[in-house]
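Asker: Next come a sequence and a model predicted from it.
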Amino acid sequence: MKSNVGAVDKILRIVVGAVLIGLALTGTIGVWGWIGVLPLATGLFNFCPAYQLLGINTCKLSKK
């Protein structure tokens, strides 16, 4: 798996995922909050399968 999630994207995914999971745990938004596992996982692993399918890469390109 090649990294395709950039720094800002990664932080947003982790925050949104954690908030959704927190809201699900407190019962505020119900079962749908567990969808937050997806953005949390993609943020932690720096890889998004949907980005790969669509050819999107938010990582900065390193100059070699």
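Answerer: It's in.

Asker: drop to CA atoms for contacts and neighbour counts, all remaining ones
Answerer: Fine.

Asker: how long is stretch 46-59 end to end?
Answerer: Using Cα to Cα, to the nearest Å, one end of stretch 46-59 lies 9 Å from the other.

Asker: List the buried residues of it.
Answerer: Buried residues in stretch 46-59, counted by 16 or more other Cα atoms under 10 Å: 46, 47, 48, 57.

Asker: how about those in a markdown table, adding distance to residue 18 and secondary structure?
Answerer: Converted to a markdown table, these look like this (distance: Cα to Cα, whole Å; DSSP: H, G, I helix; E, B strand; the rest coil):
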| residue | distance to residue 18 | secondary structure |
| --- | --- | --- |
| 46 | 16 | coil |
| 47 | 17 | coil |
| 48 | 17 | coil |
| 57 | 23 | coil |
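
Asker: another one to put next to it:
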Amino acid sequence: MFKTNVGGIDKIARIVAGVLLLLAGVLTRGEGAYNWIFLIGVVPLATGLLNTCPLYTLVGINTCKR
């Protein structure tokens, strides 16, 4: 579907950041702005797990080894 353009350290960093943001949202139980942090955490987690970033495609960045 999408071209793979996320790899290596970039992938690991996205997954870790996504999990941390999701945990922050869960542990605060949706108090105020932290509810948005939970939702924002889905984006880096999904892009890290799927190995693709639509923004990278638009800008022309590729962190995968060829």
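Answerer: Perfect, thanks for sending it. If you're wondering where the values come from, they're calculated on a predicted model, not measured in any experiment.

Asker: Regarding structure 1, what is its longest helix?
Answerer: In terms of residue count, the longest helix belonging to structure 1 (DSSP state H) is helix 7-26.

Asker: Where does the next helix or strand after that one end up in structure 2?
Answerer: Moving toward the C-terminus from helix 7-26 of structure 1, the next helix or strand (DSSP states H and E) is helix 37-45. Helix 37-45 of structure 1 corresponds to residues 42-50 in structure 2, going by TM-score structural alignment.

Asker: residue contacts, the closest residue to residue 37 of structure 1 other than its chain neighbours?
Answerer: Nearest in space to residue 37 of structure 1, with sequence neighbours left out and distances taken as Cα to Cα, 6 or more residues apart in numbering, is residue 17 at 5.9 Å. Under the criterion of Cα atoms under 8 Å, 6 or more residues apart in numbering, the neighbours of residue 17 of structure 1 are 35, 36, 37, 38, 39, 40.

Asker: now stretch 45-65 of structure 2: how far from the chain's centre is it?
Answerer: 9 Å (Cα atoms, centre = their mean, to the nearest Å).

Asker: Give me the residues contacting it.
Answerer: Contacts to stretch 45-65 of structure 2, defined as Cα under 8 Å, 6+ apart, come from residues 2-8, 10-19.

Asker: And stretch 3-11 of structure 1, by the same measure?
Answerer: Applying Cα under 8 Å, 6+ apart, the contact partners of stretch 3-11 of structure 1 are 42-48, 51-52, 56-60.

Asker: can you tell me how far the residue nearest the centre of structure 2 sits from residue 16 of structure 2?
Answerer: Closest residue to the average C-alpha location of structure 2: residue 44 at 0.7 Å, with Cα atoms, centre = their mean. Using Cα to Cα, residue 44 of structure 2 is found at 9 Å from residue 16 of structure 2.
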